[in-house]
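A.B. asks: Let me see the structure of the following:
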Amino acid sequence: MHTALLYLITVLIWGSTWFAIEFQLGDVAVEVSLVYRFGLAALLLWLWCWWRRLPMRMPLPLHLSVALMALLNFALNYYLLYQAQLYLTSAMAAIAFSTLLLMNIINTRLFFGQPIAKRIYVGALLGIGGIVVLFAPDLAERSLLNTSLLGLILVLSGTLSASFGNMLSVHNSRRGLAILPMNAWGMLYGTVALTALALLNGKSFSIGSTPEYLWSLLYLSLFGSVIAFGCYFALLKRMGPEKASYVIVLFPLVAVVFSSLFEDFQWQLSTLIGFTLVLTGNALVLTPFHKLKPLWLRFKPRKKLATVP
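C.D. replies: Below is the predicted model of the structure:
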């Protein structure tokens, strides 16, 4: 699949999942809802791999690596994010989670020794700054005391867990592990870990009966887990964590659209400035200027070849 299409799918789906998560919170325990989400996603992935006859066997060291990736990326990460949305709005949680880009850039340098172009740091800071400006009215109105501070800590902790999981995903891909089998095993291991957590916490495995809960669960399982993670891990393998994770900065823009449609989000000057900063940062991160032909060479007229009379 073309890289731009992978970006678009990941941004649109993950940008909308923050709103869908709101329908998962309430009567059903967080860890139980996550068991349903990743259990269904694992089932769909295993059926797809079986239908495509993809090789699913792995040596034990790879199983251990995938299990750790699942614990960080699917279990701990989402458990903390769901808990955070009990205290924060989906927009606030999405803003805080967008720091994953900076965490991935730092961890890529630490774990893989990969040099990072200066433009990526500048672009990332512009993107993060754009998100902050975009939601400046919400940030100004909310106090970081009590529950809000707890929610912020939970989001940042989940984000750090996701970043470590991203590093393991890149490591596993470089060892030749295909994306779909890796995700199938990972979501299975994540489901087992979340089930154990629910049992340890004494949670009952009830299920929400409202249409909103059931439809959001299906959407989060199929689109938010199976499709979006497949596209994102493909971007990680193709482009590296520092560029692929820029989708994390872009998807809050989708959250703005959902807030405008369903939560009466008010467009202000800060909205326009935030969009401009994020789009500028996106262009800066994704454009390797040193590989581009200078503009004047592109439009320089070609010399006409002499013709033989």
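A.B. asks: hey, let's count contacts and neighbours off CA atoms from now on
C.D. replies: Will do.
A.B. asks: Distance check, the residue nearest to the spatial centre of the chain against residue 30.
C.D. replies: Among the residues of the chain, the one closest to the centroid is residue 248, at 5.2 Å (C-alpha atoms, centre = their mean). Taking C-alpha to C-alpha, to the nearest Å as the measure, residue 248 falls 23 Å from residue 30.
A.B. asks: again with residue 193
C.D. replies: Applying C-alpha to C-alpha, the value for residue 193 to residue 30 is 13 Å.
A.B. asks: swap in residue 228?
C.D. replies: As judged by C-alpha to C-alpha, residue 228 and residue 30 stand 21 Å apart.
A.B. asks: Surely residue 188 touches residue 38?
C.D. replies: Yes - the pair residue 188 / residue 38 is scored as a contact, 7.4 Å apart, by C-alpha atoms under 8 Å.
A.B. asks: Tell me the helices and strands packed up against the helix or strand where residue 139 lies.
C.D. replies: According to DSSP states H and E, residue 139 maps onto helix 136-141. If contacts are counted by 3 or more C-alpha pairs under 8 Å, 6 or more residues apart in numbering; DSSP states H and E, helix 136-141 sits against no helix or strand.
A.B. asks: Mind listing residues that contact that helix?
C.D. replies: Contacts of helix 136-141 with the rest of the structure, by C-alpha atoms under 8 Å, 6 or more residues apart in numbering, involve 92, 132, 270.
A.B. asks: make it 10 Å
C.D. replies: Contact with helix 136-141 is made by 89, 91-92, 130, 132-133, 266, 268, 270-271, 274, as judged by C-alpha atoms under 10 Å, 6 or more residues apart in numbering.
A.B. asks: Using neighbour counts, pick out the buried residues of it.
C.D. replies: Within helix 136-141, no residue qualifies as buried by neighbour count (16 or more other C-alpha atoms under 10 Å).
A.B. asks: and the next element down the chain from that helix?
C.D. replies: Once the chain leaves helix 136-141, the next helix or strand it forms, by DSSP H and E, is helix 147-174.
A.B. asks: next one: the helix or strand following that next one to chain centre, how far?
C.D. replies: The helix or strand immediately downstream of helix 147-174 is helix 179-200, counting by DSSP H and E. Here the centre of helix 179-200 is set off from its chain's centre by 18 Å, with C-alpha atoms, centre = their mean, to the nearest Å.
A.B. asks: before we go on, could you also do this sequence so I can check it against the first one:
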Amino acid sequence: MTATQAGEKARAAAKVDSGSGFGRLDYALYAAVILFWGTSWIGIRYQLGVVPPSVSVAYRFIIAALIMFAWVIVSRRQLRFPLAQHGIFLVMGLFLFSTNFALFYYAGQYLVTGLLALIFSTAVLMNMINSMIFLGEPARPRVILAGLLGFCGLATIFWPQIAARGFDAGTAIGLVLGLGGALSFSLGNMVSASQQRRGVPMVSSTAWGMAYGSLLLVLYALLAGEAFTFDLRPSYVFSLVWLAIFASVIAFATYLTLLRRIGPARAGYVTVVFPLLALLISTFVEGYQWTVPAIAGLAMVLAGNVVVMRRH
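C.D. replies: I've put the predicted structure just below:
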């Protein structure tokens, strides 16, 4: 084992301090995840249309996995693992790098963007519950309060859009798909957090997880009879590169590091905050109009953000 691998194992095995305030690095990691995932919503828009959703996600994570493996090799991190460990990487790929994305892409065919963002934000509440069940973390009232503030804030912001859509069979299907995607994301968080606590290098586990996730997506697309087409328009190509490099490689490496440092319950709050960045971008790109309820919802989300970051 190299000194780099030993150092990473020691840091990963350190106990997660999910009760203290954010340090400077935590703030930087938090902001980076919000930036890259907040801008990913625009990229995903340009992925829909010509290429089937599962195929687009497969392309995204094939590229991301190749980059992650290059990172592992160049940085001389651990690449070989026992067969049993690969089973865990497969589960991680199933939950974190395939199922959740596929379900949300398909849910987007039935639901408006606002409802998708609201459903995904339930991951912060799922992370709290799953952390207690799978990681033995205690319930923290202030984190629960922050999650509820964030959820209510997003509901307030997007309610006009949700109400205008109405509730029908299509909405019900989209709701089930979206909640399934949020649950899959949360379970993937638990797998990653448990592996980092055991000292498995994050970069290595992410590379293998992305590889298995892309393989599962390819198998699904083949079984579903979906065509492996490619859209040569610059908008598709550039958005695919952005999603693979920034929203996948960099964002997931950053998020999973944050997960280790502050715990899944608080790290999951980024799922509440990054839709706000998407709205701010939409203000300039699509002419989104801020209303009084939207501003009130923004205030609730920001209040939850303060609660989740502060010390006891």
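A.B. asks: And the TM-score between them?
C.D. replies: Superposed pair, TM-score by TM-score structural alignment, normalised by the length of the first structure: 0.91. Supporting alignment: 289 aligned residues with a C-alpha RMSD of 1.2 Å.
A.B. asks: hmm, back to that, closest to residue 112 of the first structure out of the contacts of helix 136-141 of the first structure?
C.D. replies: residue 130 (28.4 Å; C-alpha to C-alpha).
A.B. asks: Aligned against the second structure, show me the partner of the closest one.
C.D. replies: Aligned by TM-score structural alignment, residue 130 of the first structure pairs with residue 153 of the second structure.
A.B. asks: Next up, the contacts around that match.
C.D. replies: Contacts of residue 153 of the second structure (C-alpha under 10 Å, 6+ apart): 118, 147, 159, 272, 293-304.
A.B. asks: swap in residue 88 of the second structure?
C.D. replies: By C-alpha under 10 Å, 6+ apart, the contact set of residue 88 of the second structure is 94, 191-192, 195, 205, 208-209.
A.B. asks: Also residue 92 of the first structure?
C.D. replies: For residue 92 of the first structure, the contacting residues are 84-85, 132, 135, 138-139, 142, 148, 151-152, 155, 252, 255, by C-alpha under 10 Å, 6+ apart.
A.B. asks: now do residue 212 of the first structure
C.D. replies: Residue 212 of the first structure is in contact with 20, 22-24, counting by C-alpha under 10 Å, 6+ apart.
A.B. asks: can you redo the residues you listed as a markdown table with neighbour count, distance to residue 241 of the first structure and secondary structure?
C.D. replies: Output for these, formatted as a markdown table (neighbours: other C-alpha atoms under 10 Å; distance: C-alpha to C-alpha, whole Å; DSSP: H, G, I helix; E, B strand; the rest coil):
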| residue | neighbour count | distance to residue 241 of the first structure | secondary structure |
| --- | --- | --- | --- |
| 20 | 20 | 26 | helix |
| 22 | 17 | 28 | helix |
| 23 | 17 | 30 | helix |
| 24 | 24 | 29 | helix |
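A.B. asks: hang on, the earlier thing: pretty sure the residue nearest to the centre of the first structure sits against residue 8.
C.D. replies: No - in this structure residue 248 of the first structure lies outside contact range of residue 8 using C-alpha atoms under 10 Å: 11.7 Å.
A.B. asks: What's the match for residue 100 of the second structure in the first structure?
C.D. replies: Aligned partner of residue 100 of the second structure by TM-score structural alignment: residue 77.
A.B. asks: element containing that match, please.
C.D. replies: Element membership for residue 77 of the first structure (DSSP H and E) is helix 77-84.
A.B. asks: how distant is that helix from the center of its chain?
C.D. replies: With C-alpha atoms, centre = their mean, you get 13 Å for helix 77-84 of the first structure.
A.B. asks: Kindly report the same for stretch 302-312 of the second structure.
C.D. replies: Averaged C-alpha coordinates place stretch 302-312 of the second structure at 20 Å from its chain's average position (C-alpha atoms, centre = their mean).
A.B. asks: Give me the common contacts of residue 248 and residue 8 of the first structure.
C.D. replies: Shared contacts of residue 248 of the first structure and residue 8 (C-alpha under 10 Å, 6+ apart): none.
A.B. asks: what kind of secondary structure is the aligned residue in the first structure for residue 66 of the second structure in?
C.D. replies: Counting by TM-score structural alignment, residue 66 of the second structure corresponds to residue 43 in the first structure. Three-state call for residue 43 of the first structure (DSSP: H, G, I helix; E, B strand; the rest coil): helix.
A.B. asks: Name the nearest residue to residue 282 of the first structure, sequence neighbours excluded.
C.D. replies: Closest residue in space to residue 282 of the first structure, ignoring its immediate chain neighbours: residue 123 at 6.4 Å, by C-alpha to C-alpha, 6 or more residues apart in numbering.
A.B. asks: Tell me if I'm right that the one you found and residue 277 touch.
C.D. replies: Yes - under the criterion of C-alpha under 10 Å, residue 123 of the first structure makes contact with residue 277 at 9.0 Å.
A.B. asks: what residue of the first structure takes the place of residue 199 of the second structure?
C.D. replies: Applying TM-score structural alignment, one finds that residue 199 of the second structure aligns to residue 176 in the first structure.
A.B. asks: For residue 237 of the first structure, see how far away that match is.
C.D. replies: To residue 237 of the first structure, residue 176 of the first structure is 10 Å away according to C-alpha to C-alpha.
A.B. asks: Looking at those two, which is more packed in?
C.D. replies: Neighbour count, other C-alpha atoms under 10 Å: between residue 176 of the first structure and residue 237, residue 237 has more, with 18 against 8.
A.B. asks: In the second structure, what residue corresponds to the more buried one?
C.D. replies: Looks like residue 237 of the first structure aligns to residue 260 there (TM-score structural alignment).
A.B. asks: Give me the range in the first structure that stretch 32-48 of the second structure lines up against.
C.D. replies: Aligned by TM-score structural alignment, stretch 32-48 of the second structure falls on residues 9-25 of the first structure.
A.B. asks: Alignment lookup: residue 116 of the second structure to the first structure.
C.D. replies: Under the alignment (TM-score structural alignment), residue 116 of the second structure pairs with residue 93 in the first structure.
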